[in-house]
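>>> Sharing a model prediction with you, sequence too.
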Amino acid sequence: MTSPDLPTTRRPDALPATPAEERSSTRPHLSDGAPFRRAVVTGGAGFLGSHLCSELRRRGTEVLCVDNFLTGTPRNVAHLLGDPGFRLVQCDITDYMHVPDEVDLVLHFASPASPVDYLKLPIHTLKVGALGTLHALGLAKEKGARFLLASTSEVYGDPQVHPQPEDYWGHVNPVGPRGVYDEAKRFAEALTVAYRSENDVDTAIVRIFNTFGPRMRPFDGRAIPTFIRQALAGEPLTVAGDGSQTRSVCYVDDLVRGVLALAASGHSGPMNIGNPHEQSVLQIAHDVIAATGSSSSVEHVARPVDDPTVRRPDTTLATQVLGWEPSISWRTGLDRTVAWFREELSDDASRVA
């Protein structure tokens, strides 16, 4: 689909190495075949966090998974619970957290991330962005660890520049309903940069664009899991507005690969990770109907306040610095996600019965 004509900006060049980046180059990194020894993943039982835990263990990194299970669930990491290199701890990162022994990577992924969650939990969302980030950065400082903040494309708001490069400052309504999430992440970015400049912590910021895949919650309010759940139930797919607004969706395996490549690189970011292929929400709905073999129709509903009109990452920096680009097509990722939802919803129905 052709997007509205919006201004573009020049792609920023990679920044020169800082003392923190130079120190990080002496640590064994995933990119050169040697894994981080021990990682802490906040929000590790969530959708993205659980996939990160799985991939880190596959690469040989010991993982401490921290989650309060407010939006995550132990079921997402159940396959790791018998692994001696994995530990799950129920903890709210907005409280102080002590971690014994060495840590050389902190991945801060704790936060409500869907509109359903952060509209229901506005104060907690802000606390995770502020206090949670402060505590996670404090842990990285204490341990001399590499720190990576999971930020979001929401920092660009309803963008007036398209596609969105990292040097675009965004178009965000701080007092709108999405402001609690947008500003929590923008504050978290500022705090991360402050810890880097004042405390010389080895930090990185990844701006994550729309991601989908197994372990998404059927009722989390985001378009793809909602459409799949509705299609499998034979219900109308509820498309906001006329569906012409665009999204760029990345399969979770590609996203995880990009995040860990950034962690291993020593680069500070911010760096966009997402799929630069753009399509309309209406097209996504029709593709879901086709992938599920559903007879569902499309039902148009009111668009949410401050719903972005366009959303597509400029991933030039990730390609130049990391050699990263997505490799899993939308259709392949969708088929895998639909297959997971079929099984998950069938299991849920069996448990209820």
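Yep, that arrived. Numbers count the residues shown, from 1 in each chain.

>>> switch to C-alpha atoms for all contacts and neighbour counts from now on
Fine.

>>> dump the residue contacts of the residue minimising distance to the centre of the chain.
Closest residue to the average C-alpha location of the chain: I208 at 4.8 Å, with Cα atoms, centre = their mean. Neighbouring residues of I208 by Cα atoms under 8 Å, 6 or more residues apart in numbering: A150, S151, T152, S153, L255, N272, I273, G274.

>>> and of those residues, the nearest to R75?
For the contacts of I208, the residue nearest R75 by Cα to Cα is L255; the value is 21.0 Å.

>>> Below is structure B, check it against A:
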Amino acid sequence: MRAKEQGQDGQRILVTGGAGFLGSHLCERLVGQGHAVTCIDNFFTGSRANIAHLLDHPRFTLIEHDVTEPIDLEVDAIYNLACPASPPHYQHDPVHTTKTSVLGALHLLELARRRAARIFQASTSEVYGDPQQHPQSETYWGHVNPIGRRSCYDEGKRCAESLFMDYHRQWGVDVRIVRIFNTYGPRMHPEDGRVVSNFIVQALRGEPITVYGDGSQTRSFCYVDDLIEGFVRFMAVEDAFPGPVNLGNPGEFTIAQLAEQVIALTNSASPIVHKPLPADDPTQRRPDIQLARDKLGWQPAVQLREGLLRTIAHFEQQLTVPLA
């Protein structure tokens, strides 16, 4: 199966997980830049609604496919975003999550090797586990429980990074590895279990805001447009720099602060309730993005309040119809 003919001066680009939250924004950006984009998704967590506005575009092709199986396409570049990324989703079928990360990486690296294509790996800050270094820089090896409930995702992504670097060293494949920190924005699934979507949906519905632990654990929240800008900049760098590179917003907030801000911005009367902290849940998460500044000239531009207002507006619209 082949992608549609590339646009003038554009590339043939494959985006796996392209109907997901991040993938749909990336596909939209790449089509807008004049590239011919082939989106692959198995629709486990992705949604056709996320890419509905692209389906009739002459430079966009959708293929329903699971990356645990090989695929052969004529491509110039590959973005690998295929993998469920929220705990409820990746823990639903942990064996398949690991297969998606590891077999998916292997099959796509083979495709990149055959086609001499540049390939991007969407890794995660979860490779740092519950970090003992703060903030986390790319030189930190992490503190991960290899047999915990989160390990299907954490170790799957760590193994994928290993494969990417081995293909780079052994066969000269042009790889780009990004470690993504907490990202939010329109097209998040309202039931994905991530903290921003959880809080906004609960606040808009007038339900109690669920805070795990005492709320003192910290996260850094990057708006989706900023993240996609980092992706595109990294893939445009011509020197063979594989990364990994942290992409995220270095602004650090406690979960309690996030809950209070969401309540204020939604004018909600929702109370805050506390539940036990899940196993292996990181207590601190903040990226050191100096490498991204130096190599990509990148840093986030959207402040949390502005990004939350945009995301709240999206969910207000989504919640006017019954949730699937």
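Thanks, I have it. Everything quoted here is computed from the prediction, not taken from an experiment.

>>> if we can go back for a sec, nearest to W169 of structure 1, of the contacts of I208 of structure 1?
S153 (11.1 Å).

>>> Excluding chain neighbours, give the residue nearest to the closest one in space.
F209 (5.1 Å; Cα to Cα, 6 or more residues apart in numbering).

>>> And the one you found, what's its match in structure 2?
Taking TM-score structural alignment, the alignment pairs F209 of structure 1 with F181 from structure 2.

>>> do T246 of structure 1 as well
Alignment note (TM-score structural alignment): T246 of structure 1 maps to T218 of structure 2.

>>> what's the neighbour count on that match?
19 (other Cα atoms under 10 Å).

>>> and the gap between it and P146 of structure 2?
For T218 of structure 2, the distance to P146 of structure 2 equals 23 Å [Cα to Cα, to the nearest Å].

>>> ok, now Q170 of structure 2?
With Cα to Cα as the criterion, Q170 of structure 2 and P146 of structure 2 are 26 Å apart.

>>> Among these two, which residue is more densely surrounded?
P146 (14 against 9).

>>> A helix includes that one, no?
No: remark: P146 of structure 2 does not belong to a helix; assigned using DSSP: H, G, I helix; E, B strand; the rest coil, it is coil.

>>> which residue in structure 1 lines up with it?
Here P146 of structure 2 is matched to P174 in structure 1, going by TM-score structural alignment.

>>> just V273 of structure 2 next, same as before
Using TM-score structural alignment, V273 of structure 2 sits opposite E299 in structure 1.

>>> Not counting sequence-adjacent ones, nearest residue to its match?
Spatial nearest neighbour of E299 of structure 1, excluding adjacent residues (Cα to Cα, 6+ apart): T238 at 4.9 Å.

>>> still on that earlier bit, list the contacts for the match of T246 of structure 1?
Per Cα under 8 Å, 6+ apart, neighbours of T218 of structure 2: E252, F253, T254, I255, T283, Q284, R285, R286.

>>> and the residue in structure 1 that the third one lines up against, how many neighbours?
T254 of structure 2 maps onto S280 in structure 1 when the alignment is built from TM-score structural alignment. When counting by other Cα under 10 Å, one arrives at 20 neighbours for S280 of structure 1.

>>> so what's S280 of structure 1 up against?
M1, G243, S244, Q245, T246, R247.

>>> one more time with 6 Å, if that's ok
Contacts here follow Cα atoms under 6 Å, 6 or more residues apart in numbering; on that basis S280 of structure 1 touches S244, Q245, T246.

>>> Output the contacts of T218 of structure 2 as TSV; include the columns secondary structure and distance to P186 of structure 2.
Formatted as TSV, these follow (DSSP: H, G, I helix; E, B strand; the rest coil; distance: Cα to Cα, whole Å):
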residue	secondary structure	distance to P186 of structure 2
E252	coil	21
F253	strand	20
T254	strand	22
I255	helix	20
T283	coil	26
Q284	coil	25
R285	coil	22
R286	coil	22
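
>>> Could you check stretch 165-181 of structure 1 and say which residues are buried?
Judged by neighbour count (16 or more other Cα atoms under 10 Å), stretch 165-181 of structure 1 contains these buried residues: P165, E166, Y168, G170, V172, P177, R178, G179, V180, Y181.

>>> Does the fifth one touch P159 like I think?
No: at 8.1 Å, V172 of structure 1 and P159 do not qualify as touching, with contact defined as Cα atoms under 6 Å.

>>> Filter the contacts of T218 of structure 2 down to the buried ones, PyMOL style.
Remark: buried members of the contacts of T218 of structure 2, expressed as a PyMOL selection using 16+ other Cα under 10 Å:
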select buried, resi 252+253+254+255+283+284+285+286
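
>>> The residue of structure 2 positioned farthest from its centre: what's its closest spatial neighbour, skipping adjacent residues?
Relative to the centre of structure 2, the most outlying C-alpha is that of A269, 31.1 Å out, by Cα atoms, centre = their mean. Among residues not flanking A269 of structure 2 along the chain, G206 sits closest, at 6.3 Å (Cα to Cα, 6+ apart).

>>> what residue of structure 1 takes the place of the one you found?
Aligned partner of G206 of structure 2 by TM-score structural alignment: G234.

>>> thought its match was touching S296?
Yes: here G234 of structure 1 reaches S296: they are 5.2 Å apart, a contact under Cα under 6 Å.

>>> before we move on, the earlier item: looking at this, the residue nearest to E299 of structure 1 is in a strand?
Yes: T238 of structure 1: assigned to a strand according to three-state DSSP.

>>> Can you report how many residues lie near it?
19.

>>> pretty sure it contacts A302?
No: using Cα under 6 Å, T238 of structure 1 makes no contact with A302, being 9.4 Å away.

>>> residue in structure 1 matching K157 of structure 2?
Aligned against structure 1 by TM-score structural alignment, K157 of structure 2 finds its counterpart in K185.

>>> mind listing the helices in structure 2 by residue range?
Counting by DSSP state H, structure 2 has helices at residues 21-32, 48-51, 87-90, 94-115, 151-171, 195-205, 224-236, 255-266, 290-296, 304-318.
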